[in-house]
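Chemist: Here is the input, now give the coordinates:
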Amino acid sequence: MKTYIRAIPQFDPARPVGAFDLAGGWAWFSQVEVLIRGQSPRIQAASEVDPEVLARISAPRGVVAGLDLSRPQIMGILNVTPDSFSDGGEFNAPDAAIARVHDMASQGATIIDIGGESTRPGASHVAIAEETARTAPVIAAVTAKSDVPISIDTRKAPVAREALAAGATLINDVSGFTWDGDLAPLAAEKDAPVCVMHAQGDPATMQDDPSYDDVLLDVYDFLEAQVSFLTGLGLRREQIMVDPGIGFGKTLEHNLALLQRLSLFHTLGCPILLGASRKRFIGTLSNTVDAQDRMPGSVAVALAGVTQGAQVLRVHDVAETAQALALWQAATKGIE
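Modeler: Coordinates of the predicted model:
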């Protein structure tokens, strides 16, 4: 049976001798949780873990797309679409999009994720030409005036190619590089950092009836396979972020299971991106119907992700997240 090792993150200033850094970041661990399908979890001393596995969990993640991942980073969301679930239609005009990028960067976003196709539950497919027309001109305009790194949120190789030519530095694929067979080779050809996300099904149908044998381990296995696929094409592991895909083909219970043990994904040796901002499960738990009213819950989930060592937080509410993160860091680590 396959064994999965999850570091148990700690933040207490009284760090014991022999504890290990978690992904070279702000947390440490001295114990791990051992997970095997069909068996109860057990706790084990980190020092007893296979040295190769331990090295992957503890090694610094370095710099990806200009981001220093030894500390949490904020990815601001910019949807240049008419129909995204939270901010559809607000920023699809180029001038509005450029102004929004400036605002988010000034509020604390260190990378901006620009998408031209809504991936909300039930969303329809957007043609390549239309998605390209929505994204490439905005990326070109932004990069002409700002040094903030840009991520292109797309499943399509032609869209990504034009976005990279316009100045994008990272490819963020919600399908985990399973939708367009040309996208992963393009990333390897351009030596572009990527984010590989897990999703069960297509946005049009993904929330119809999602099911898993074990959501945490099933998502881990998918991401492990895709990281292996991408490294086989020539991408370096340190260029690859992983995202468990909160809300993408998951029930409320699935989302919470992933958040509770998010640190498992450090075992892949890749940075973790968490994108839970304003998602439906936050509205369900907080009894908040309007997505734009889910900021407090979104910030709470973002901080929960940071306690599990997530390096990149993909959010709509940049200023609020940045303030909460600064206070969380001061309260747990002191002022640096």
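
Chemist: From now on I want contacts and neighbour counts done on CA atoms only, so please keep to that.
Modeler: Will do.

Chemist: how about the most centrally placed residue in the chain, what does it touch?
Modeler: The residue lying closest to the centre of the chain (C-alpha atoms, centre = their mean) is L273, at 2.3 Å. When contacts are counted by C-alpha atoms under 8 Å, 6 or more residues apart in numbering, L273 is found next to 195, 241-244, 310-314.

Chemist: Now do the buried residues in stretch 293-310.
Modeler: Using 16 or more other C-alpha atoms under 10 Å as the test for burial, stretch 293-310 gives 294-299, 301-303, 305-310.

Chemist: and of those, the nearest to L259?
Modeler: G305 (6.8 Å; C-alpha to C-alpha).

Chemist: Is the closest one in contact with L262, as I believe?
Modeler: Yes: the pair G305 / L262 is scored as a contact, 7.1 Å apart, by C-alpha atoms under 8 Å.

Chemist: Count the neighbours of A123 for me.
Modeler: Residues contacting A123 under the criterion other C-alpha atoms under 10 Å number 17.

Chemist: what does V142 give?
Modeler: Applying the criterion other C-alpha under 10 Å, we find 24 residues in the vicinity of V142.

Chemist: Here is the second sequence; please produce its structure so I can put it next to the first one:
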Amino acid sequence: MAIVNRTPDSFYDQGATYAEDAAVRRAHQVIAEGARIVDIGGVKAGPGPVVDIAEEIDRVVPTISAIHQQFPDVLISVDTWRAPVAEAAIKAGAGLVNDTWAGYDPELLEVAGQHRVGYVCSHTGGVVPRTRPHRVHFDDVVEDVIAETVSLAEKAISCGCPEELVLIDPTHDFGKNTFHGLELLRRVDEIVATGWPVLMALSNKDFIGETLDRAVGQRVWGTLAATAWATAHGVAAFRSHEVAETVDTIRMICAISGQIPPLNTVRGLA
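Modeler: Here you go, the predicted structure:
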């Protein structure tokens, strides 16, 4: 899942794809690099200037429409917690709703179900959208994540979302600290064992930065290490800024485990 931010203040790219043409070019690039899903977001996840519903729609819908027209076979995801935005995005061509705020708007899941599109079930521990965690505590973060995401997944199916497009996301950094993020990876087998496909958004997150004491622009290697670990333990999808590097990491782990063959084998065979 490639990230395309229609925001001027993204923590990572600082508005590199805020302009419409830049966002579409980015979509072309990541699809060529191997992305199977393109995730379009119009509001920065963290604190920042208020973006109302109308402005969020104006940011994401033209991009979704353009990508859908040019790549009709690519699954487009809309990163939003608001039902009206999802409604407009789905009509423009989105086939997946990435609700990173765990059902904060209860009508969002209903919209996804009514339109028979996919839904990402997240975990935030009840945190309000666009706020940072503060002294959060879980008796068992993995149990809490499983309970909340599986409950949402079952609700998504009952609302009409296609089962093959319902994913659960432990949602690193959202309502969690670095120790929680590491434990989610350490015990990822338990999350995978739920039977729901697991999506992880690890890319350049703060828990990686704090673990390695690295600034935002220096977290790629930590991200890829976490991605390799999660791939080896059965995680199904990764939301990523560095698509080519992530695809290579996933492909290498899958080749080592025997799930896929090498792409080009000539050495010692001729």
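
Chemist: The residue nearest to the centre of structure 1 -> structure 2?
Modeler: Using TM-score structural alignment to pair residues, one finds that L273 of structure 1 aligns to L199 in structure 2.

Chemist: Against V24 of structure 2, how distant is that match?
Modeler: According to C-alpha to C-alpha, to the nearest Å, L199 of structure 2 stands 24 Å off from V24 of structure 2.

Chemist: all strands for the stretch 151-270 of structure 2, in order.
Modeler: When secondary structure is read from DSSP state E, counting those that start in this stretch, the stretch 151-270 of structure 2 shows strands at 166-168, 199-200, 237-238.

Chemist: so where is the last one in structure 1?
Modeler: Counting by TM-score structural alignment, strand 237-238 of structure 2 lines up with residues 312-313 of structure 1.

Chemist: can you list contacts of the matching stretch?
Modeler: The contact list for stretch 312-313 of structure 1, computed with C-alpha under 8 Å, 6+ apart, reads 69, 72-75, 271-275, 302.

Chemist: just curious, which of these is nearest to D209 of structure 1?
Modeler: Nearest to D209 of structure 1 out of the contacts of stretch 312-313 of structure 1 is G275 (C-alpha to C-alpha; 21.1 Å).

Chemist: I'd like to know how many residues surround the closest residue to the closest one other than its chain neighbours.
Modeler: Sequence neighbours aside, R314 is the residue nearest to G275 of structure 1 in space, at 4.7 Å (criterion: C-alpha to C-alpha, 6 or more residues apart in numbering). Applying the criterion other C-alpha under 10 Å, we find 22 residues in the vicinity of R314 of structure 1.

Chemist: how about M200 of structure 2, what does it touch?
Modeler: By C-alpha under 8 Å, 6+ apart, the contact set of M200 of structure 2 is 169-172, 235, 237-239.

Chemist: same check, this time on A93 of structure 1
Modeler: Per C-alpha under 8 Å, 6+ apart, neighbours of A93 of structure 1: V80.

Chemist: Would you map the helices across the stretch 101-250 of structure 2?
Modeler: Remark: helices assigned in the stretch 101-250 of structure 2 by DSSP state H, counting those that start in this stretch are 106-114, 141-159, 178-186, 188-192, 206-212, 220-232, 243-256.

Chemist: shouldn't D9 of structure 2 be in contact with G42?
Modeler: No: with contact defined as C-alpha under 8 Å, D9 of structure 2 does not reach G42; the gap is 10.2 Å.

Chemist: more neighbours, those two?
Modeler: For the pair D9 of structure 2 and G42, the greater number of neighbours falls to G42 (25 against 18), based on other C-alpha under 10 Å.

Chemist: Run through the residues that contact that one.
Modeler: 5-7, 56-57, 59-60, 79-80.

Chemist: can you rerun that using 6 Å?
Modeler: With contacts taken as C-alpha atoms under 6 Å, 6 or more residues apart in numbering, G42 of structure 2 has the following neighbours: 6-7, 56, 59-60.

Chemist: Of these, which is the most crowded?
Modeler: Within those, neighbour counts (other C-alpha under 10 Å) peak at V60, which reaches 29 neighbours.

Chemist: For the aligned residue in structure 1 for that one, give me its contacts.
Modeler: In structure 1, the residue equivalent to V60 of structure 2 is T135, according to TM-score structural alignment. For T135 of structure 1, the residues meeting the contact criterion (C-alpha under 6 Å, 6+ apart) are G116.

Chemist: What residue in structure 2 is paired with G181 of structure 1?
Modeler: G181 of structure 1 maps onto P106 in structure 2, with residues paired by TM-score structural alignment.

Chemist: From L167 of structure 2, how far off is its match?
Modeler: 17 Å.

Chemist: S240 of structure 2 now?
Modeler: Computed as C-alpha to C-alpha, the S240 of structure 2 to L167 of structure 2 distance reads 16 Å.

Chemist: And for V74 of structure 2?
Modeler: Following C-alpha to C-alpha, the distance that separates V74 of structure 2 from L167 of structure 2 is 17 Å.

Chemist: Same drill for those two, tell me which one is more crowded.
Modeler: Neighbour count, other C-alpha under 10 Å: between V74 of structure 2 and L167, L167 has more, with 26 against 18.

Chemist: Just give me the match in structure 1 for that one.
Modeler: Residue-level alignment of L167 of structure 2 against structure 1, with TM-score structural alignment as criterion, gives M241.

Chemist: Ok, C254 of structure 2 next?
Modeler: Across the two structures, C254 of structure 2 finds its equivalent in Q329 of structure 1, going by TM-score structural alignment.

Chemist: excluding its backbone neighbours, what's nearest that match?
Modeler: Here the nearest residue to Q329 of structure 1 in space, its sequence neighbours aside, is I335; by C-alpha to C-alpha, 6+ apart that works out to 7.6 Å.

Chemist: Next: R187 of structure 2.
Modeler: V142 (7.4 Å).

Chemist: How about the contacts made by the alignment partner in structure 2 of V80 of structure 1?
Modeler: When structure 2 is aligned by TM-score structural alignment, the residue opposite V80 of structure 1 is R6. The neighbours of R6 of structure 2, taking C-alpha under 6 Å, 6+ apart as the test, are 17-18, 41-42, 59.

Chemist: how does it look with 10 Å?
Modeler: Applying C-alpha atoms under 10 Å, 6 or more residues apart in numbering to R6 of structure 2 gives the contacts 15-20, 22-23, 40-44, 56, 58-60, 63.

Chemist: Show me how far stretch 185-200 of structure 1 is from its chain's centre.
Modeler: Taking the mean C-alpha point of stretch 185-200 of structure 1 and that of its whole chain, the gap between them comes to 13 Å (C-alpha atoms, centre = their mean, to the nearest Å).
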